[in-house]
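Asks: Dropping a prediction and its sequence here:
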Amino acid sequence: MNAFAPHHFTDKRLIAEFGFDAQEIAQATLDLAANEIGLKDWTPSAEDIMAFERVHELESLNEEMLKTDNFRNLLVSQAADMRVVLLLIAGCVVMMRRVKDTEAKAAQRRLAIEAAHIYAPLAHKLGLYKLKSELEDLSLKYLETEAYYMIKEALNATKKSRDAYIENFLAPIHTMLQEAGLRYHMKGRTKSIHSIWQKMKKQKCGFEKVYDLFAIRIILDSAPNKEVAECWKVFSLITNKYESNLKRLRDWVTVPKSNGYESLHVTVLGPENKWVEVQIRTERMDEVAERGLAAHWRYKGVKSSEGGVDSWLAGIRTALEEGRDPHVDDNEGLKENSIYVFTPKGDLFKLPVGSTVLDFAYLIHSKVGNRCVGGIVDGKNVSLRQVLASGQRVEVLVSNNQQPRLEWLNLVVSGHAKSKIRQSLREIKSRDSAMGKEVLERKLKNRKLEWDESILNQLIKKLNYKEAGDFFADILDNKIDLNATLDTYVELQKRDAGVGERAEVKSAEEFNFREVVEPISGASDDVLVIDRNLKGVEFQMARCCHPVYGDDVFGFVSVSGGIKIHRETCPNAHDMRTRFPYRIVKARWAGKGGSTYPITLHVVGQDDLGIVNNITSIIAKEEHIMLRNISIESNEGLFYGELTVMVDDTTQLNGLIKKIRTVRGVKAVSR
């Protein structure tokens, strides 16, 4: 490996706290990576150097955050090249070996936490079991000092009896293996202090009650084509001699772990009724177990020039991203389909890749998601559709006026967010439906009409609604001309009762019109002249389109005998002309009568400071126009306003619209 500046990959913060020489630590790290991991001939790229800096910056977070599974996954996600992870593990081992006598106890504790919760699990995932055990034992030494020394002293005190037991246990096995003509050697390995401590906690017992303090390792010198067969042969010999516990059988010879680990583990009942774990493997398997993927690829005979490094790195990434064998804790799995982001307080959350601010808002809480209008990511204002990346700090912006919309389902990727949005949309629809139903009930009561479920179902079907809820919700949103709808309701009632549909409908000829244009033939050629002094005819301006003096209009005869005045461009005009042509009356305006008309203008513009004030100032300066109501909502940098104004005629209205359109930042104005 080519040397490069130590500050590129060492943790400057911890080195300074311990008072170590940075160059010395850097060189020791490179040497360990080369000799104990097999990482050689690599010069980090600029991106790799940035990855080291990002990781060490993340390590400065609070201790509790470092202990989370998500944090370890976030740390690894910062490294595009997995050799960065290997060098980080090597660096942690080097530092842990040197902090025994330091006075910087706080820094020592922090380093031990990093070793225990970040780098030991990563080393385990990569099959670097020797380094993993060393990191676990050293971290226990500084985090649980009393427990560490208690176990260490107990192991020392029982060493002689333990060695004697191992010798007694192995004697018959030696004989059997020699008679079978196998080449081998054996090791009696006391389990690590950390492993024993974990067993004591899990079994809730003292040191003396832990029955499997050591493991026997039988290492065979086998030809490549005989490895599996000879491992199982040894298994057969041992289980013939000693009773086995097949529930504790672990076969990683037939199906190796994703990190390359191969071994056959069996637990047998030895002398004095003590359980003993026996590990059976070959020389090649043993080196892979000790040194991980580096040894795995070397045994495949692949040289660097033949792409061995790339294959090795591919193996590492596979182990880190996809490795989930049934005997490895689930929290050690890491997948690239996740990102990790922080809240402003430093809490860490896991999300699917492609998640947006809206996904994050729903992960925090459904109420936060429902009111989300945007966010602040790393100090910058963003929309709720902004895609997030690992390591970002995200703050959610909310508004009490916000509520979920159907299109939000296209702005999120997480199943959780989609589920919560659908749930909220159903609740909104149910609420709006209930409120719309109340509106209809009041209207029926006002017209002294009875609620008839059968007639109502006919009405809903006639208006092409598949669900009653949609019909009631549209009533609440004023998407339906309610008076015309009630007229249809009455007609259906009469039809249901056997009364002719036209029986009670007055012809336009029956009205006492003023200034009637000379009729040609039939009621359809009479013209209603709209004037507030008109006698004998009751008429109203339709609320669905709000006609104003000067608009092209027509009249629609209601069942009650009154006439509704609609604009020619009314959204309901086509339906009325198609279904009730005999109830259409031509109409025009008389001379100006001094009436004022309420008109709602819809304004869309940039959500800039002062823009609404500029619009209302224009209205205030108009002598004959009065602002009755205004409602404003803002979303994703835009504001949406509804302005209800009182105007005399279309000339005033068109002039006002033209002036509002000149306001800087206004994008659209419509009736």
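Replies: That came through fine.
Asks: Only C-alpha atoms from now on, for both contacts and neighbour counts.
Replies: Will do.
Asks: tell me the secondary structure for Val412?
Replies: The three-state label for Val412, taken from DSSP: H, G, I helix; E, B strand; the rest coil, comes out as coil.
Asks: next up, a second structure to put side by side with the first:
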Amino acid sequence: WFHQIREVIHNQETDSIDFLQDFKTSFLTEEIYVYTPKGDVKMLPVGSTALDFAFAIHSAIGVKTIGAKVNHKLVPISHKLHSGDQVEIITSNKQKASEDWLGFVVTSKAKGRIRDALKEEKRKVSDEGRYAVQRKLEGLGASMSQHNIDEMVHWYKLPSNLDLFYQVAIKNIDLKELKDFKVVGDRIEAPKPIKHVTEKHEFIPHIGKKDAELIIFGESSDKIVYNLAKCCNPIPGDDVFGFVTTGKGLTIHRSNCPNAAKLLASYGHRVVKTKWAKNKEISFLTGIKIVGMDDVGVVSKITNLISGELKINISALTIEAKEGLFEGNIKLYVHDKEELDNLVQKLLALQGIASVERYDMEDIPS
């Protein structure tokens, strides 16, 4: 109990509000008693998950956790534990902490270590963004000064330098936009907001439907130049919007695309309502990740369902197995979201399959 208090106090990332919340959650609630496969006992707050248990064992184990076996049954990391459960943690060196984890862990140690891991990962990725910003500024004849960085942070409406470098590194920010900045000596000055009004009149006629509020695309005879955003890989049936891009026509994003909030906030005048046209002749590339028990014939079951029963074309498939669990990454072509949803439901119905998730980002495995 005192060890848990020490964990919270020494966690420098925890502010006063988080401390009070963690104190109530971790120390003023009832506890459960959970066992390791060797019979060791771990005490955790009621509502703790398999991931809380993993962090209770060791932080290094927690950040690599991909699943667990509770009473010899495969469960996801968000599975809530009960007194008397025997828990075996399954890890993978490829696993990384996710911000989603903060939504279901309850112990202060797990929350603190997840935040630490996320910040450390962000710092590593941000280094690439920092070098990219420096090269771009030097190319413009400006310096890598705090003033210039602050100017960019303010322009992109980001909370910190780290966030700027991170967004550049993951290609959410295109540094080509800096050509609109004014260079005075070795300093840059962001364009005045009035520039956005001018851009509005430039881009709307490019659509080709001057007064239309809704653009329907996807038909084979469609004259609108459009492309599908790689950051979210939309397919017919997804809720989407169009973003007008110079020289590229319309770029289609999913409404829940990670970049949607920034595009709508900063470039709302270049966003147009769009809707898919029904077209079963065209297939779209998407990807799914499957996790389940590593059993004989599991790959055959999956491929027979996809290619044999549902007649869906597989572009690529990789399967990795470790410690009784397999993880499969599949790239395939579907006609629309309805076909993809049907596939996901049928895969989940197969014995031994624990989870099936669609890849949302451009990190669909190559």
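Replies: Arrived safely, thanks for sending. For clarity, every value in this text was computed on a predicted model and none was experimentally measured.
Asks: hang on, Asn227 of structure 2 is in a strand, isn't it?
Replies: Yes. Assessed with three-state DSSP, Asn227 of structure 2 lies in a strand.
Asks: That one matches what in structure 1?
Replies: Matched to structure 1 by TM-score structural alignment, Asn227 of structure 2 sits across from Gln540.
Asks: Grab the nearest non-local neighbour of its match.
Replies: Lys564 (5.1 Å; Cα to Cα, 6 or more residues apart in numbering).
Asks: Can you verify the one you found is assigned to a helix?
Replies: No. Applying three-state DSSP, one finds Lys564 of structure 1 to be strand, outside a helix.
Asks: Could you pull up the contacting residues of it?
Replies: Phe539, Gln540, Met541, Ala542, Gly555, Phe556, Val557, Ser558 (Cα atoms under 8 Å, 6 or more residues apart in numbering).
Asks: How about Thr25 of structure 2?
Replies: Here Thr25 of structure 2 is in contact with Pro45, Val106, Thr107 (Cα under 8 Å, 6+ apart).
Asks: Which residue in structure 1 aligns with it?
Replies: The alignment leaves Thr25 of structure 2 without a partner in structure 1, by TM-score structural alignment.
Asks: on that earlier part again, just the closest of the contacts of Thr25 of structure 2 to Glu7 of structure 2, please.
Replies: Nearest to Glu7 of structure 2 among the contacts of Thr25 of structure 2: Thr107, at 10.3 Å, using Cα to Cα.
Asks: Hmm, Lys24 and the closest one touching each other?
Replies: No. The criterion here is Cα atoms under 8 Å, and Thr107 of structure 2 misses it with Lys24 at 10.3 Å.
Asks: Of the two, give the one with the bigger neighbour count.
Replies: Just comparing Thr107 of structure 2 and Lys24: by other Cα atoms under 10 Å the higher neighbour count belongs to Thr107, 27 against 11.
Asks: buried subset of the contacts of Lys564 of structure 1?
Replies: Phe539, Met541, Ala542, Gly555, Phe556, Val557, Ser558 (16 or more other Cα atoms under 10 Å).
Asks: so the fourth one, which of the three states?
Replies: Yep, that's Gly555 of structure 1 we're talking about. Going by three-state DSSP: Gly555 of structure 1 is strand.
Asks: Now do the helices in the stretch 451-600 of structure 1.
Replies: All helices of the stretch 451-600 of structure 1, identified by DSSP state H, counting those that start in this stretch, fall at 453-462, 468-476, 482-497, 573-579.
Asks: what's the single longest helix in structure 2?
Replies: helix 108-140 (DSSP state H).
Asks: how would you label Val268 of structure 1: helix, strand or coil?
Replies: Under the three-state scheme (three-state DSSP), Val268 of structure 1 adopts strand.
Asks: OK, contacts around it?
Replies: For Val268 of structure 1, counting by Cα under 8 Å, 6+ apart, the contacting residues are Thr239, Tyr242, Glu243, Ser244, Asn245, Trp275, Val276, Glu277, Val278.
Asks: Could you find the closest non-adjacent residue to it?
Replies: Nearest to Val268 of structure 1 is Ser244, by Cα to Cα, 6+ apart, at 4.2 Å.
Asks: What span of structure 2 is the strand or helix carrying the one you found aligned with?
Replies: If you go by DSSP states H and E, Ser244 of structure 1 is part of strand 243-251. Strand 243-251 of structure 1 corresponds to no residues in structure 2, going by TM-score structural alignment.
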